[in-house]
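> take this sequence and fold it.
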Amino acid sequence: MKPAFIETVSCGNWQFHYCLLNEPSDFSKIANVFPQYTPFIEESALLTDTNYLHVTNDFIAPEKNCMIGSFHYITKTSSQSNLLAHFYVDQYQLLLTDLNIPDLTGHSLATTVAILKSFETPIEALYFLLTKTLNPLLSEIDHFERSVVTAEKRHYDKFKQKQVQQLFNWRSDLLRLRHLTLPLQEIKLATEEIYTNNHLQKHAIHSFNKRFERTTDLLNQYEKQLSSMLDLSTTFASYRGNEIMNALTMFTVLTTPVIVFGAIWGMNFRVMPELYLKYGYLYSLLLILFFTGLVALWLYRKGWLGNKKNKK
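Next comes the predicted model:
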């Protein structure tokens, strides 16, 4: 019984094998179809959540050189969850499992296969697909850029706690995107290890390298930008905290005589007007509420009861 989907395409001097699985048990079914890839299939079945990469570099018989590994990717329909694809590539074969090619490339499988046939080597075809995995990352980075630029335009004297939380959320998003680039970096380095310069100069590989470089440069830039914004918010929070402590210290010093006077007055049980007036306690409570309101108004105007709404 075959897996959910298997296709083998002859691309001139090399072959492309594509498998789309329904469940983990389908790995064993692939082994029946491709017994020569049994070690790769067993490795793929064991590691379904984490990336891995194995390189065979035979100096005596270069035709035996191969890469076995996996990489995470996202598509437009799954931008919030990372998908894991497995691959095997040597001089004459490319085997892919669990890579949703139509969602990744935006083309039908037949159209994508026709493009893959135009490549002379399987490593070029793999790099063509790896280049496609960078497109959703760059789209997310563009969206991330718009959010960061908007945040930078806000005045930090109106800085809100939820804006600090947003910075941490963005940092988490950056870490997720960087996690997607790590296996691609490994594949890039492994390719340089086992392939000659003639292979590395191929257009598909060169295109991937440049796009990958652009992606990592943008991630590095926004990581530094976020760090600067977090440092600025920390400095601002420290400054505001010092300002509040100084003002509250002054407030305490200024009101201490009144508090002491009230304490002394409270010990006088003979001259207590509120006991003899009909609404004495009501007047006292209203007076207490009035002065409490004045203090609260002062604290509010200083912005210490919570940040005031941003004003344009």
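> going by C-alpha atoms from here, please, whenever you check contacts or count neighbours.
OK.
> would you indicate which residues of the strand or helix carrying residue 172 are buried?
Using DSSP states H and E, the element containing residue 172 is helix 161-194. Neighbour-count burial for helix 161-194 flags 167, 170-171, 173-174, 177-178, 180-181, 183-184, 186-188, 190-191, 194 (criterion: 16 or more other CA atoms under 10 Å).
> to check against the first, give me the structure of this:
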Amino acid sequence: MKKYNLSKKWKWSQFSANDMERIKPLLLQDGNEWLKKVRDNRSNYLRVKAPENGEKVVYGSLIYQQSFEDDQDYKIFHFYVTEDQWITVDLALSMFKHINLEFLIRQINRTEHAVDGFLIFLGELMNEMLVEIDQFEVELKTLIWSIRNRNETGILEKVYRRRHELLVWKSLLIPIRELKMGIEEADFEEVSRGEIFTRTCRRIERAVVLLNEYEHEIDSIINLEEVISSHRGNEIMKTLTVITIIFTPIMAYGALWGMNFKYMPELGWRHGYLFAFILVIFTTLLLYGYLKVKGWTGDLLKGKKRGSFFK
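Coordinates of the predicted model:
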């Protein structure tokens, strides 16, 4: 157990899940429900107790890290917050890559309420997420230009990987927004109107706006890919159709002269081979010219230009 006596008015205590007996005396009467969840719960949840006459409390569990590859690879901690104390269970501060723990403790040390200390931690947690989201933005920008420069099936796989990562980020952010609303619902004195609460809310909303915008970008990429794939599929089918039509005379004459009839006048012609060759070439070119005049070939038989979506 770690205990931080951060001010004369409140304290922050950290426990592991094995310290149940040491946690129980610190809780209010409704703390047994939270302790049971600490033992059994492995998902996000939140409870707000704000009686008219009695101490207000916000408690629950929060998943703060999640692997993009394995749904069972995540980090969760449990919290219990009143005006004069903040209790955490299984909070691994060493897992945060971008949080300066000494600076965090100094910031929390300046607060007058446990709720403000908890809000400062949430703000730093949001900073941690925002740094990771910035890296996501770099990868998304690279992906956007890859679609133009080298559009292939592998790119589509990367698009849907980014889409899945975005869904994971949003699943982490939703319970944090709920927690912010829970603190508002509890209506702790001077907290909802304070600078710390406002700053933390702005960080949460900034992350929400960024993820929503990235979601619009990825949806636009997916729509673009669907249009391009549909267009190219249609072009391929048209091209195959045109090629089949152009070579129809060759196949027809080949089928005709491949028959085994006993009497075939062409077999006795001195220049029959040359005649057949010229006839095949002439009818093929005639048919191609007809398709060209009608405008049915378009640019189907041209190669795709590098860096172009359709040409």
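> just the TM-score for the two chains, thanks.
Overlay of the two chains. TM-score (TM-score structural alignment, normalised by the length of structure 2): 0.75; 266 aligned residues with a CA RMSD of 3.0 Å.
> can you map out the helices along structure 2?
20-23, 31-40, 101-109, 114-149, 153-186, 195-246, 248-257, 272-294 (DSSP state H).
> and residue 213 of structure 1, what pairs with it in structure 2?
Using TM-score structural alignment, the equivalent of residue 213 of structure 1 in structure 2 is residue 205.
> I'd like the distance between its match and residue 140 of structure 2.
21 Å (CA to CA, to the nearest Å).
> look at those two and report which has more neighbours.
residue 140 (19 against 15; other CA atoms under 10 Å).
> ok, and the closest non-adjacent residue to that one?
residue 162 (7.2 Å; CA to CA, 6 or more residues apart in numbering).
> hmm, residue 141 and that neighbour touching each other?
No. Contact criterion CA atoms under 8 Å: residue 162 of structure 2 and residue 141 do not qualify, at 10.9 Å.
> residue in structure 2 paired with residue 97 of structure 1?
Counting by TM-score structural alignment, the partner of residue 97 of structure 1 is residue 89.
> so in structure 2, which strand runs the longest?
Scanning structure 2 for the strand with the most residues, using DSSP state E, yields strand 57-66.
> what packs against it?
helix 31-40, strand 45-49, strand 74-81, helix 153-186 (3 or more CA pairs under 8 Å, 6 or more residues apart in numbering; DSSP states H and E).
> and the ones you listed as JSON lines, adding distance to residue 195 of structure 2?
Shown next, in JSON lines, are those (distance: least, CA to CA, whole Å):
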{"stretch": "helix 31-40", "distance to residue 195 of structure 2": "29"}
{"stretch": "strand 45-49", "distance to residue 195 of structure 2": "22"}
{"stretch": "strand 74-81", "distance to residue 195 of structure 2": "19"}
{"stretch": "helix 153-186", "distance to residue 195 of structure 2": "14"}
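> for residue 13 of structure 2, which of the ones you listed is the nearest?
strand 74-81 (9.9 Å; CA to CA).
> which strands or helices does that closest one pack on?
Short answer (3+ CA pairs under 8 Å, 6+ apart): strand 74-81 of structure 2 packs on strand 57-66, strand 85-89, helix 114-149.
> so how much does the last one differ from structure 1 once superposed?
Right, the one you point to is helix 114-149 of structure 2. Mean deviation of helix 114-149 of structure 2 relative to structure 1 after superposition (mean CA distance after the TM-score superposition for structure 1): 1.9 Å.
> hang on, the earlier thing: deepest-packed of the helices and strands packed on strand 74-81 of structure 2, please.
strand 85-89 (a mean of 23; mean count of other CA atoms under 10 Å).
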